[in-house]
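Student: Sharing a model prediction with you, sequence too.
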Amino acid sequence: MSAPSLVGAEWEVEVGPVAHGGFCIARHEGQVVFVRHALPGERVLARVTEGRVGDRFVRADAVSVGQASPHRVVPPCPWSGPGRCGGCDFQHVDLAEQRALKAAVVREQFSRLAGLDVDVEVAAVPGDHDGLDWRTRVEFAVDGTGRAGLRRHRSRDVVPVEDCLIATRPVVGSGVLDRSWPGVAAVDVIDAADPAEPVLVPVPLERARERARPQGRDRRGGDRRYRGPQPDAGRDDAGDGGLVREVVRDGDWSGEYAVAARGFWQVHPGAAPTFLHRVTVLLEAAPGDRVLDLYAGSGLFTARLGELVGPDGIVLGIEGDRRAVENGRANTGHLPNVEWRAGRVDAELATLVDQGVGADLAVLDPPRTGAGPEVIAHLAALGVRRAVYVACDPAALARDVATALTHGYRLASLEAHDAFPMTHHVECIAVLERAD
């Protein structure tokens, strides 16, 4: 028989350190409690939301605060808080402390999973307004009455909202929250450079069911960073919002990218130019270099790298989403030294190893689950001397760095960027170099 449920139990607890995932750690009579809406050092009343007697840990919400942290603020969003929208983790925390908490998580993950002491700070990404008004791509869930909203934390329940403060004003101004959506499971809203008006893409209920289990892509090859249902490989753009155009500028350089409306693109307006600049600076690609761009998407890094290595070099983009590869080929069509392969990254790299092909440099921008040990081993076998790894999950990154250490690499540098303010997510960029 199942152990008794603890859901609804309320305990006064002293809140300890922040944990990966937007929680802080507390204990009650020896029971580990992961508490949301709390801050380290606070004393709160925690209401259990998940867990049973005997569980290794339970989850809870801080429903009242007895002793508040000096970093606690009134959440700017009225739909943020226990039992409400689950999209933001840190609306109750001042912005500087949010970044300090994220840095603490990065340090803890690298210490625990890679055995490395790292000194890292989380830098602001330009383009938001005090941590708000930055998300250019939002998937709004639709409830049984046809009303659009956002989901509760770890739930399929839809919370009706009148605004989303982290979304850009064009996303909210699109009218997605003002109309009814009968027969629709979700509505994606995309605020791109072109077209000037946001693109709204309804996802019909039957189509959402068909796409609940994407075929032919997994964490090593497909791109699951975008949380909505993914475009099916080989489909046309009908019903998926077609193509949108993104423009990225880095100093005097600028590039235009065609991207599937529901495909992957960085959601913070400053993220793509920031990461492009940092990747190119850190990679130090020179004319004649052979570069692998792994999980290349629609070619954000590929196009710039193709220019940097010149006609005597080569860039190979590998991506699991065939439509993204088609767009990537179009985005880099002016560069004869850029090639593309559509397939699982680990499988494509294994083919290169079997063929005796070598590479000088690599860029990795994998989904949240990370690249995995096979990909890291293949990079070593290909002779890659330096790799720049862009990661949206510090735990996955730390595990892959630990693997890289066993293959003769060292962590040359690590930096972090706040591309997702008000949430626990943080983007890291690591440089791996051959230790010799």
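Tutor: Sure thing, it's come through.
Student: For the rest of this, base every contact and every neighbour count on C-alpha atoms.
Tutor: Will do.
Student: so who does residue 74 touch?
Tutor: Listed by Cα atoms under 8 Å, 6 or more residues apart in numbering, the contact set of residue 74 reads 91-92.
Student: next up, a second structure to put side by side with the first:
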Amino acid sequence: MTRSADRTLDWTDRVLEVEAGAVAHGGHCVARHEGRVLFVRHALPGETVRAVVTDDQGGSFCLADAISVLVASPDRVEAPCPWARAGGCGGCDFQHVSPEAQRALKTTVLREQLSRLGGVESEVSVEELPGGALGWRQRIRLAVDDEGRAGLRAHHSHEVVPIADCLLAPSGMLPDLLERSWPAGSHVEVAVDATGERRIGTRSRQRAAGREWDLSPGAFWQVHPHLADALVGVVREWAAAPSGGTAWDLYGGVGLFAAVLGEQVGPTGSVAVVESSPAAVADGKRALADLPQVWFREGRVEQVVKGLPDPSVVVADPPRKGLQKQMVAAICDRAPERVVYVACDPASLGRDVTLFAARGYGLAEVRSFDAFPMTHHMESVALFTRS
């Protein structure tokens, strides 16, 4: 039965007693009831819970949220945030899980996606970053409801949930902003930069790769303060761009990885950064003005790469959908020695592992970081080499 096969079957708002099974990609656990699959938030594997069905399109599965726990997992803890609950804020998936168990769940998901979609068995584990599970999120985009109140979105919804604070943000970053009135339907961009200053819709300064970066409002930058340098360290080791060589930095943003590649290829080499955001390109050119071997090309990656010189090494940090068939082919057809792939979605990574393998590039290494504690998200880096 497909998701839309039986529109008359609707369990929405039904409360069911189910046993939660394995964790699934997306922060849910898999349960079954009367032949149908339920993806249950706020549950843990092995628990018996009462769950309310929150979304049912009449197919073979529906979405649900645990509202009470009858048999608890030993990994369950009290959620520190009162809005991290059924019907509450959609930002956190795992506040009811100990930090160690959160990483174990993410490791399970990552290995399963690599195995099922990529056809590879890996012993990769999701690694802890410094700083703990709270207070790490240095950039937040608040939504504003029709009454001018700022808050965060409910899960899979445009509904704005009014909150008094967010425990993922540094202390003091949000409370006064959440008390203000804002233009209805707008958004509020808030960041804490490397100087410790709070920026509201203005430029911010960050530090990584031994440099300072002056960023335009809304420019992409990793929200965990330790992730940028963690990724830089892996890229530096795995890219190993040769002196005098040519490298690509695709979906390069402000050129964080290009800073490393530029140092590796040296003044006789060349690094092409491809980025679609004009503001990011401008920020990157300013930040890397001392590396003339690094040059930026603004535009869609799939179009710009056609005119680039053949690379020795490619670094790619695509959006959540991953590289997909067209870009994997475009990269492999140019025969780089190595491809370093930064992936924020394990399913996209697993699929692209298969696409690279079909083009003669095997998965040589993979690491993953718990860059988004309390959520199901993770950041992974994969190294592909020619067979």
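Tutor: That came in fine, so what should we check first? Everything quoted here is computed from the prediction, not taken from an experiment.
Student: Need the TM-score from the superposition.
Tutor: Once superposed, chain against chain, the TM-score is 0.96 (TM-score structural alignment, normalised by the length of structure 2); 382 aligned residues with a Cα RMSD of 1.4 Å.
Student: If you drop the residues flanking it in sequence, what lies closest to the counterpart of residue 140 of structure 1 in structure 2?
Tutor: Aligned counterpart of residue 140 of structure 1 in structure 2: residue 142 (TM-score structural alignment). In space, and not counting its chain neighbours, residue 142 of structure 2 is closest to residue 188: 5.0 Å by Cα to Cα, 6 or more residues apart in numbering.
Student: Go through the helix or strand hosting that neighbour and flag the buried ones.
Tutor: Applying DSSP states H and E as the criterion places residue 188 of structure 2 in strand 187-192. Applying a neighbour-count criterion of 16 or more other Cα atoms under 10 Å, one finds 187-188, 190-192 buried in strand 187-192 of structure 2.
Student: what does stretch 375-387 of structure 2 give?
Tutor: 375-386.
Student: One more: stretch 199-214 of structure 2?
Tutor: In stretch 199-214 of structure 2, counting by 16+ other Cα under 10 Å, buried: 199-200, 204-206, 208-209, 213-214.
Student: what about that stretch, distance to the chain center?
Tutor: 20 Å (Cα atoms, centre = their mean, to the nearest Å).
Student: Endpoint to endpoint, that stretch covers what distance?
Tutor: End-to-end span of stretch 199-214 of structure 2 (Cα to Cα, to the nearest Å): 12 Å.
Student: For that stretch, give me every contacting residue.
Tutor: 188-195, 215-218, 228-229, 232, 256, 259-260, 283-284, 287.
Student: burial measure for the closest residue to residue 77 of structure 2 other than its chain neighbours, as a count.
Tutor: Nearest residue to residue 77 of structure 2 in three dimensions, chain neighbours excluded: residue 96, at 5.1 Å (Cα to Cα, 6+ apart). Per other Cα atoms under 10 Å, the neighbour tally for residue 96 of structure 2 reads 21.
Student: who's in contact with residue 96 of structure 2?
Tutor: So residue 96 of structure 2 contacts 42, 76-79 (Cα under 8 Å, 6+ apart).
Student: Which among the contacts of stretch 199-214 of structure 2 count as buried?
Tutor: Among the contacts of stretch 199-214 of structure 2, those scoring as buried are 188, 190-194, 215-218, 228-229, 232, 256, 259-260, 283-284, 287 (criterion: 16+ other Cα under 10 Å).
Student: Quick check: helices, which of the residues you listed are part of them?
Tutor: 228-229, 232, 256, 259-260, 283-284, 287 (DSSP state H).
Student: Can I get these in JSON lines including distance to residue 131 of structure 2?
Tutor: Shown next, in JSON lines, are these (distance: Cα to Cα, whole Å):
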{"residue": "228", "distance to residue 131 of structure 2": "14"}
{"residue": "229", "distance to residue 131 of structure 2": "14"}
{"residue": "232", "distance to residue 131 of structure 2": "18"}
{"residue": "256", "distance to residue 131 of structure 2": "22"}
{"residue": "259", "distance to residue 131 of structure 2": "25"}
{"residue": "260", "distance to residue 131 of structure 2": "25"}
{"residue": "283", "distance to residue 131 of structure 2": "28"}
{"residue": "284", "distance to residue 131 of structure 2": "28"}
{"residue": "287", "distance to residue 131 of structure 2": "27"}
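Student: Looking at those residues, which is nearest residue 326 of structure 2?
Tutor: Proximity of those to residue 326 of structure 2 (Cα to Cα) peaks at residue 256, which lies at 24.5 Å.
Student: what residues are up against the counterpart of that closest one in structure 1?
Tutor: Residue 256 of structure 2 maps onto residue 300 in structure 1 when the alignment is built from TM-score structural alignment. For residue 300 of structure 1, the contacting residues are 257, 272, 276, by Cα under 8 Å, 6+ apart.
Student: What is the subsequent helix or strand relative to the helix or strand containing the match of residue 140 of structure 1?
Tutor: Under the criterion of DSSP H and E, residue 142 of structure 2 resides in strand 139-144. Where DSSP H and E defines the elements, the next helix or strand beyond strand 139-144 of structure 2 is strand 150-153.
Student: Okay, buried residues for that next one please.
Tutor: Here strand 150-153 of structure 2 shows 150-153 as buried, counting by 16+ other Cα under 10 Å.
Student: So which residues of the stretch 1-150 of structure 1 form strands?
Tutor: For the stretch 1-150 of structure 1, strands defined by DSSP state E, counting those that start in this stretch occupy the ranges 10-19, 23-28, 31-36, 43-50, 57-67, 122-124, 137-142, 148-151.
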